[in-house]
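1. Sharing a model prediction with you, sequence too.
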Amino acid sequence: MAGVPIAIIETNILPRLPAESLPNFKLVCKSFNVLISSPEFMEEHCKRSISTNTGRLVILNTNRGFHVFNYDSLDSPPFYLPFPDNFSRRVYIFGSSNGLMCLGNRNAGSMYSYYDLMLLNPLTGMFFKVPSPEITVTWAIESYGFGFDDWTKDYKIARILETHESRSVMVYSLHANSWKTVMSDSHQKSDELKPHDNGTLINNHLLHWIFTDYVQDHPNNRIENNSRIGCFDLRTDEWVDNVGLPHDFDSTPGCYNQCETLGVFDGRLCLLTRSRLEPHLTCVDMWVMMKYGVRDSWVKLLGVSDSCVTSSLQICPLGMAYGSKHDMLLVRGTKHTIPGANRVVLIWYNMHQKKSRLSQVHKVHNLPQQFYDVCTCIKTLVPLPRDTRIRKTPPPLPEKQPSTLEIFSHSRY
């Protein structure tokens, strides 16, 4: 790069480089090291990756560790991160923000219901164990959300604890390395948190959950009545206005429409709903809010009735294929289709042809055939306080288990 002014390199070249190459440039000279290590540079690099939709990782969670792929080259060999020694074989992904992941490991030895939490940068392998919050109940539904407060430059974890009678919210601050209760409601709840869903992050600081109230269909069965999308702002640590559901979506009893889950698609809030077309045929519709907070901007992007996609009723979009307008990468869950296990597979769904096929990750040599969680994460060098590194290792040989092809082709109602 002889003859190129240093200022041009620092302002126009380094911010455009992939995150994994930046450590090499820190060794070139002192000014590069200072620049690349600065919080301002890391923040701008994150923003560029998010705005250009580049530099993404796909993390596959197995029962031993994480297989990490480049999103744009899923057929290339991944690198592997084993779980830390104090984490068991079942680790949950609660979300990601600015290249950091929030992970949970169920603490089976406690009389109370809670997770051991950890923050992990999957690119660098650096992790930080989060102190456990205090809990005074022996049974509750827990849900977590993770994001970034850009006002205070602080990473936060929101935790909802819901019992039959009450709902409370606690927030963890990485800066303070402590938890605080920001809301506790001991009165009768008017609705219930959708179980098994984590907070969906939009604009890096707004977390979203689905809440539903129910009506009694008959003495032993309840059906969903009305649903809403609640929004929690990590800037103010408060619930803010609900996000309106699509006008064309009817969640009243008897219409067989249900809000399934929330997700993020190309940086926008997306909602997956389920409707019953026939007694044994279900359609999953994907709605995308094109302009956040504007109810009229919901657009139904697609309706999937392909049984290979909807048979489990557990799908979530990850994004479009690189350079394609039709191929969408979906996570399809196989919950309850295999006794004692919740599995997921990655599939490509062609919106034009309305056909699905297995992703190429399932054809990579020596990869496990089944995964428990999948998430995407941008590549960054964001550090963690007092962090410890997980060393990247060769992937272990997969354990003998049912093949993904068998799961993919035989999981039905």
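-> Yep, that arrived.

2. can we go C-alpha only for contacts and neighbour counts from here?
-> Will do.

3. Can you pull out the residues in contact with the helix or strand hosting residue 317?
-> Element membership of residue 317, judged by DSSP states H and E, is strand 315-320. Surrounding strand 315-320, the residues in contact under the criterion C-alpha atoms under 8 Å, 6 or more residues apart in numbering are 261, 263-266, 272, 309, 326-333, 375-376.

4. Looking at these, which are in strands?
-> 261, 263-265, 272, 327-333, 375-376 (DSSP state E).

5. which one of the residues you listed is nearest residue 351?
-> residue 327 (6.4 Å; C-alpha to C-alpha).

6. Kindly provide the distance from the closest residue to the closest one other than its chain neighbours to residue 296.
-> Spatial nearest neighbour of residue 327, excluding adjacent residues (C-alpha to C-alpha, 6 or more residues apart in numbering): residue 350 at 4.5 Å. Distance check for residue 350 against residue 296: by C-alpha to C-alpha, to the nearest Å, it reads 26 Å.

7. now swap in residue 64 and tell me
-> If you go by C-alpha to C-alpha, the gap between residue 64 and residue 296 works out to 44 Å.

8. still on that earlier bit, mark which of the contacts of strand 315-320 are buried, thanks.
-> Neighbour-count burial within the contacts of strand 315-320 applies to 261, 263-265, 272, 309, 327-333, 375-376; the criterion is 16 or more other C-alpha atoms under 10 Å.

9. okay, among the residues you listed, which ones form the most distant pair?
-> The widest separation within the buried ones among the contacts of strand 315-320 (C-alpha to C-alpha) is 20.9 Å, between 261 and 327.

10. then this one, side by side with the first:
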Amino acid sequence: MSDLPRDVLVSILSRLPAKSLGQFKSVSKYWFSLISSADFVKSHHLRAISDTNNNHSRAFIMSTPSMHSVNFESPSCYEGTEDDPKAIVSLKDPLTKDSVGERLFGSCYGLIYFVCFNECILLWNPTTQKTRLIPDPSASFSGATPFYGLGYDVSTDDYKMVRASRSVSGQSIRSEVFNLKTGSWRTIHASQIDIDESDEIGIFSNGTIHWLIRHVGGSERRDTILTFDIKKEIFGDISLPNREHEETGFTWLGDLRGCLYAVCGGDGADVDVWVMKEYGVENSWSKMIKLNWVEFRCDYVMLPVCFTLKDEVVIDLDNSWNLVRYNLSEKTIKYFKKCSTDGHDWVMYTETLVSPLATCNK
């Protein structure tokens, strides 16, 4: 392949998994230089996050003693199958390296972030194992719990970290944004949006970060979704699906191949998954699936983790590493191989070469 024109070689290599490309760097100095270049990393990154026909996503699962990266598309993840060393991979703990302890974590495409007890934020690419510790923001958000989100601005090829909080009155939002390319926090003008209780971690979809907002204290206002446009850097809101005479509330937001979805129920109740088929069009919400609580013999939490390319859904039962893969048409269940008996948390991420170390993709 050394005789191929550079653009042809880039086109071929950019279609390969990020893990394989890391190994291919040792083929030659030329390949190392090409794969390490900012242009190639960007090309591979954009292909990975836009390709919905192939699986570039994995689940990062963290329990008390361990961290794992899981390819849910692989049959080897499930009981009664042969082991594939690439299906479930043990990861080194990046928090130990930087001597910080996490209290929250989220993700956006190729990066996972940990909000630490000292308010610093650790960015981590689990594919390359590179990390970056973002310092504590300059603003002090007293009176309310901060909430966080990470988004990718395709127009500038830059990741942005958002930290925000409602004001003491609850009628406006104060926020700061950290650009990976500039390496600094910027204060965003207060947005006059009235919110009560927000999820602490936002979900990135359609160029926008989303937080589930719950109105408390007997308020007659409906729960809603707070949004932050990562390019325009402005807050807004989206209405949740209108469900008349429903007793259960919404519990989770996610992204399904570029579509925002909202999960209703799940804590001792049936689960409904609503998908916004046309982003920003509130009457395009449609109930995609319904999961019966009794069918899964679930005592507590029942939450969709991800959807496979075959339109099966992976479900987290009881938050104790009871993970199953459910075939919607055949109504069959496959049980996940247990790697721990402890409780766990998870986020989805995309395998990319993107670096948290600013613009040079070191």
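-> Sure thing, it's come through. No experiment lies behind these values; they were computed from the predicted model shown.

11. And residue 64 and residue 296 of the first structure? Which one has more around it.
-> residue 64 (20 against 14; other C-alpha atoms under 10 Å).

12. Now the aligned residue in the second structure for residue 153 of the first structure: closest residue in space, sequence neighbours ignored.
-> Aligning on TM-score structural alignment places residue 153 of the first structure opposite residue 157 in the second structure. Beyond its immediate neighbours in the sequence, the residue positioned closest to residue 157 of the second structure (C-alpha to C-alpha, 6+ apart) is residue 42, lying 7.5 Å away.

13. and the one you found, that one's in a strand?
-> No - judged by DSSP: H, G, I helix; E, B strand; the rest coil, residue 42 of the second structure forms no part of a strand; its state is helix.

14. from what I can see it touches residue 355, true?
-> No - Residue 42 of the second structure sits out of contact with residue 355 when judged by C-alpha atoms under 8 Å, with a separation of 10.1 Å.

15. Neighbour count: those two, which is higher?
-> Relative neighbour count places residue 355 above the other of residue 42 of the second structure and residue 355, with 24 against 18, counting by other C-alpha under 10 Å.

16. Give me the three-state assignment for the more buried one.
-> Following three-state DSSP, residue 355 of the second structure is assigned to coil.

17. What's the match for it in the first structure?
-> By TM-score structural alignment, residue 355 of the second structure lines up with residue 383.

18. From residue 46 of the first structure, how far off is its match?
-> Distance check for residue 383 of the first structure against residue 46 of the first structure: by C-alpha to C-alpha, it reads 13 Å.

19. for residue 302 of the first structure, same thing?
-> Using C-alpha to C-alpha, one obtains 30 Å as the distance from residue 302 of the first structure to residue 46 of the first structure.

20. helix or strand right after whichever strand or helix holds residue 40 of the first structure?
-> Taking DSSP H and E as the definition, residue 40 of the first structure sits inside helix 39-52. Taking DSSP H and E as the definition, the helix or strand that follows helix 39-52 of the first structure towards the C-terminus is strand 56-61.

21. residues in contact with that following strand?
-> By C-alpha under 8 Å, 6+ apart, the list of residues contacting strand 56-61 of the first structure from outside reads 49, 66-72, 91, 371-379.

22. Tell me which of the residues you listed fall in strands.
-> Going by DSSP E, the strands hold 66, 67, 68, 69, 70, 91, 373, 374, 375, 376, 377, 378 from those.

23. so which of the residues you listed is the most crowded?
-> residue 378 (26 neighbours).

24. Give the burial count for the aligned residue in the first structure for residue 116 of the second structure, as a bare number.
-> Taking TM-score structural alignment, residue 116 of the second structure has residue 105 as its aligned residue in the first structure. Using other C-alpha under 10 Å, residue 105 of the first structure is surrounded by 18 other residues.

25. ok, the residue positioned nearest the centre of the second structure to residue 76 of the second structure distance?
-> Central residue check for the second structure by C-alpha atoms, centre = their mean: the C-alpha nearest the mean position is that of residue 107, 3.7 Å away. Separation of residue 107 of the second structure from residue 76 of the second structure (C-alpha to C-alpha) stands at 25 Å.

26. ditto for residue 15 of the second structure
-> Spatial separation of residue 15 of the second structure from residue 76 of the second structure under the definition C-alpha to C-alpha is 23 Å.

27. Which one's more surrounded, these two?
-> Each of residue 15 of the second structure and residue 76 has its neighbours counted (other C-alpha under 10 Å); residue 76 has more, 19 against 15.

28. Just to check, residue 80 of the first structure is in contact with residue 69?
-> No - at 9.1 Å, residue 80 of the first structure does not count as touching residue 69 under the criterion of C-alpha under 8 Å.

29. Report the contact partners of residue 282 of the second structure.
-> Contacts were defined as C-alpha under 8 Å, 6+ apart; by that measure residue 282 of the second structure touches 238, 239, 240, 241, 276.

30. The stretch 251-400 of the first structure: helices as residue ranges?
-> According to DSSP state H, counting those that start in this stretch, the stretch 251-400 of the first structure carries its helices in the segments 307-310.

31. Please pull up the equivalent of residue 84 of the first structure in the second structure.
-> Using TM-score structural alignment as the criterion, residue 84 of the first structure maps onto residue 96 of the second structure.

32. wait, isn't residue 229 of the second structure in contact with residue 235?
-> Yes - at 6.5 Å, residue 229 of the second structure and residue 235 qualify as touching, with contact defined as C-alpha under 8 Å.

33. what's the nearest residue to residue 116 of the second structure once chain neighbours are set aside in contact with, if anything?
-> Once flanking residues are discounted, residue 116 of the second structure sits nearest to residue 102: 4.2 Å by C-alpha to C-alpha, 6+ apart. When the contact criterion is C-alpha under 8 Å, 6+ apart, the partners of residue 102 of the second structure are 95, 114, 115, 116, 117.

34. how about a cut-off of 7 Å?
-> 114, 115, 116, 117 (C-alpha atoms under 7 Å, 6 or more residues apart in numbering).

35. For PyMOL, write the select line for the buried members of the residues you listed.
-> Filtering the contacts of residue 102 of the second structure down to the buried ones (16+ other C-alpha under 10 Å) takes a single PyMOL command:
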select buried, resi 114+115+116
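
36. Pick the one among the contacts of residue 102 of the second structure closest to residue 165 of the second structure.
-> residue 115 (14.6 Å).
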